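Colleague: sharing a model that was predicted from the sequence below.
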Amino acid sequence: MRLNLCFLLALLPLWHSAAANAAVTVGATRLIYDGASSEANLTVSNREDTSPYLVQSWVSRFGTGNDESVDSFIVTPPLFRLDANKENILRVIFTGGADVPQDRESLFLMNVKAIPAMSDDQKGKNVLQIALKTTIKLFYRPAGVKGSLKDAVAQVGWTSTAGALQFNNASKLHVVVSELTLNGLPITQAPDVLRPGEQRELPIQAKAGDDVSLSYIDDYGSIVTAPLIRIH
């Protein structure tokens, strides 16, 4: 019992820091960058009553496991102090780059790290403070790419190839999967994102006459269920 109590006491600084960082929030669950615009904006708020934070922001690549900043975007201000009960607007600016195609949508990650300030009574003491990072998807949608996400989902084809389920995203947009079912049963091997132009075979058996149901996340972060598709 004494060992358990000591373990819980040791975790208290972690819980305190995590709860404190939760006070810094971003104003969206995803960021859509319209290529026809000069920038995309994201609000960052500090809901804490007393504590200021140091906020650092940058854009990284999606799906690489590497959160290093990319050269194709700059975020301003990249580093700033956010006082209690205040908010600030991050400006994300596309700077170009040959690795960002203009004929289809690209997916990146928007990173916002909040670092808690040390209070006067904590100075000179051994205090554990943790900076927590919020990451949301950043979709760069070139000006020449037309059509809605609903239209894009309608362009995703589902077929049975050699007894396996296969999809083909013929659209120019990313489709973020919330749930994928076959004959009402969830497909646990479903990908998180169907990329533009991606064609892939999933390790699940399917045949003509089976029903595929796709629920996806729209531009506003809501879950939408697409019309049922019957495999031919």
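Modeller: Noted; the coordinates are in hand.
Colleague: only C-alpha atoms from now on, for both contacts and neighbour counts.
Modeller: Noted.
Colleague: packing partners for the helix or strand hosting Leu9?
Modeller: Counting by DSSP states H and E, the element that carries Leu9 is helix 2-21. If you count contacts as 3 or more CA pairs under 8 Å, 6 or more residues apart in numbering; DSSP states H and E, helix 2-21 packs onto strand 106-116.
Colleague: quick one: the helix or strand following the strand it packs on to strand 106-116, angle?
Modeller: Note on strand 106-116: by DSSP H and E, the next helix or strand toward the C-terminus is strand 132-141. Using axes from the mean of the first three to the mean of the last three CA atoms, to 10 degrees, the direction of strand 132-141 lies 160 degrees away from that of strand 106-116.
Colleague: and strand 132-141, what does it pack onto?
Modeller: By 3+ CA pairs under 8 Å, 6+ apart, strand 132-141 packs against strand 30-34, strand 106-116.
Colleague: check which residues of that strand are buried.
Modeller: Leu132, Lys133, Thr134, Thr135, Ile136, Lys137, Leu138, Phe139, Tyr140, Arg141 (16 or more other CA atoms under 10 Å).
Colleague: follow-up on the earlier one: deepest of the helices and strands packed on strand 132-141, which one?
Modeller: Among the helices and strands packed on strand 132-141, strand 106-116 has the highest mean neighbour count (mean count of other CA atoms under 10 Å), at a mean of 22.
Colleague: who's in contact with it?
Modeller: 17, 20-21, 24, 31, 51-62, 100, 129-141, 174 (CA atoms under 8 Å, 6 or more residues apart in numbering).
Colleague: check stretch 61-81 too.
Modeller: Stretch 61-81 is contacted by residues 52-60, 90-97, 100, 107-109, 137 when judged by CA under 8 Å, 6+ apart.
Colleague: narrow these to those in strands?
Modeller: 53-60, 90-94, 107-109, 137 (DSSP state E).
Colleague: among those residues, which ones are buried?
Modeller: Using 16+ other CA under 10 Å, the buried ones in those are 53, 55-60, 90-94, 107-109, 137.
Colleague: presented hereafter is structure B, for comparison with structure A:
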Amino acid sequence: MRYLQAAICVFLTMPLAYAGVSIDGTRIIFPAQSKSVNVQLRNIYDTPALVQAWIDNGDPKKTPQAEEVPFVLNPPLVRIEPNKGQIIRIIPLDTSKLAKDRESIYWFNILDIPPSDPNLADKNHLSFTVRTRVKLFYRPTQLAMKADHAQKSLQFKLDRSINSLTISNPTPYYITVLQVESGKNHAFNSGEDAIMLEPFSSRSLKNFILDLTTKKISYEIVNDLGAVQTFEAVMQ
């Protein structure tokens, strides 16, 4: 009798700890002056894990072989022993074509391939192959401002006629906004509809109801360490 083994690729949108092999941190910053950046992986399995790593430019459907990115990984394929760690080095290639006045974004991927169990060779079972992605920001050396200043520089403007709130990012950094509040009114809930503002860009939020008792806006962003910070701004 022939038995079927199904391999299912899971794209995680939940916390990274759900994977057997996890990435330390939720984002990677690559300063332009660095010769390499280390990414720490950890295997929380009680068995060895085989991990493939690669970088893509934002299209999760492309295969690692089809990607053309200005980085190389060392090693790109590694076996991690039970309850051990492994460092993956990100090494720049030709970054001369990347923007000098703003950040560029890529994605760091790992594919966690669990080991086969010889005891299950003659049994039907599912083998889950887990893919995890985190953002990789390439940061030029001389930007117009520091990252911590940029995060508190967002601008907010309300169009009362259609209850539309425009969020403007006048900085050279990517900024992820988790939540926006005006008094007790929420534009969206933290973690559910988070938006990432590109450098020097704007985004409009529809059906935003302003709390008429205040002109202050409170908003949450994700900083370089992956922590949530709250800032206030005055509505324009």
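Modeller: Yes, it's here. What you are looking at is a predicted structure, and each value in this text was computed from that prediction instead of being measured.
Colleague: rewinding a little: which among the buried ones among the ones in strands among the contacts of stretch 61-81 of the first structure gets closest to Ile229 of the first structure?
Modeller: Of all those, Ile229 of the first structure sits closest to Leu107, with 26.3 Å by CA to CA.
Colleague: how much space between the counterpart of that closest one in the second structure and Leu111 of the second structure?
Modeller: Matched across to the second structure, Leu107 of the first structure falls on Ile105, judged by TM-score structural alignment. Distance, Ile105 of the second structure to Leu111 of the second structure, using CA to CA, to the nearest Å: 20 Å.
Colleague: same check, this time on Gln33 of the second structure
Modeller: Separation of Gln33 of the second structure from Leu111 of the second structure (CA to CA): 29 Å.
Colleague: try Ser168 of the second structure
Modeller: 35 Å.
Colleague: and what of Phe156 of the second structure?
Modeller: For Phe156 of the second structure, the distance to Leu111 of the second structure - CA to CA - is 39 Å.
Colleague: Lys215 of the second structure corresponds to which position in the first structure?
Modeller: By TM-score structural alignment, Lys215 of the second structure lines up with Asp210.
Colleague: who's in contact with its match?
Modeller: Leu182, Asn183, Arg230, Ile231.
Colleague: neighbouring contacts of stretch 138-156 of the second structure?
Modeller: With CA under 8 Å, 6+ apart, stretch 138-156 of the second structure has contacts from 29-33, 99-106, 165-173, 175, 217, 221, 223, 231-236.
Colleague: separate out the buried members of the residues you listed.
Modeller: Members of the contacts of stretch 138-156 of the second structure classed as buried by 16+ other CA under 10 Å are 30, 32, 100-106, 165-173, 175, 217, 221, 223, 232.
Colleague: out of the residues you listed, list just those in strands.
Modeller: Going by DSSP E, the strands hold 30, 104-106, 165-169, 175, 217, 221, 232 from those.
Colleague: so what's the residue count around the aligned residue in the second structure for Gln129 of the first structure?
Modeller: Counting by TM-score structural alignment, Gln129 of the first structure corresponds to Ser127 in the second structure. When neighbours are counted by other CA atoms under 10 Å, Ser127 of the second structure registers 16.
Colleague: which ones are touching Ser127 of the second structure?
Modeller: Neighbours of Ser127 of the second structure in contact, by CA under 8 Å, 6+ apart: Gln5, Ala6, Ala7, Ile8, Pro114.
Colleague: tell me who's in contact with the first one.
Modeller: Right, the one you point to is Gln5 of the second structure. Gln5 of the second structure sits in contact with Asn124, His125, Leu126, Ser127, where contact means CA under 8 Å, 6+ apart.
Colleague: the residue lying closest to the third one once chain neighbours are set aside: what's it in contact with?
Modeller: Read it as Leu126 of the second structure. Spatial nearest neighbour of Leu126 of the second structure, chain neighbours left out: Ala6 (5.2 Å); criterion: CA to CA, 6 or more residues apart in numbering. Contact analysis of Ala6 of the second structure by CA under 8 Å, 6+ apart lists His125, Leu126, Ser127.
Colleague: then Ser178 of the first structure?
Modeller: Asp192, Leu214, Ser215, Tyr216, Ile217, Ile223.
Colleague: what's the match for it in the second structure?
Modeller: Matched to the second structure by TM-score structural alignment, Ser178 of the first structure sits across from Leu178.
Colleague: now the end-to-end length of stretch 217-224 of the first structure.
Modeller: End-to-end for stretch 217-224 of the first structure, by CA to CA: 6 Å.
Colleague: is Val72 of the second structure located within a strand, as I assumed?
Modeller: Yes: inclusion of Val72 of the second structure in a strand is indicated when DSSP: H, G, I helix; E, B strand; the rest coil is applied.
Colleague: how far away is it from Ile90 of the second structure?
Modeller: On the measure of CA to CA, Val72 of the second structure and Ile90 of the second structure end up 6 Å apart.
Colleague: now do Ala194 of the second structure
Modeller: Ala194 of the second structure is 27 Å from Ile90 of the second structure, by CA to CA.
Colleague: and for Ser22 of the second structure?
Modeller: 17 Å.
Colleague: thinking again about what came up before, and the furthest pair within the buried ones among the ones in strands among the contacts of stretch 61-81 of the first structure?
Modeller: Using CA to CA, those span at most 28.3 Å, a distance reached by Tyr53 and Leu107.
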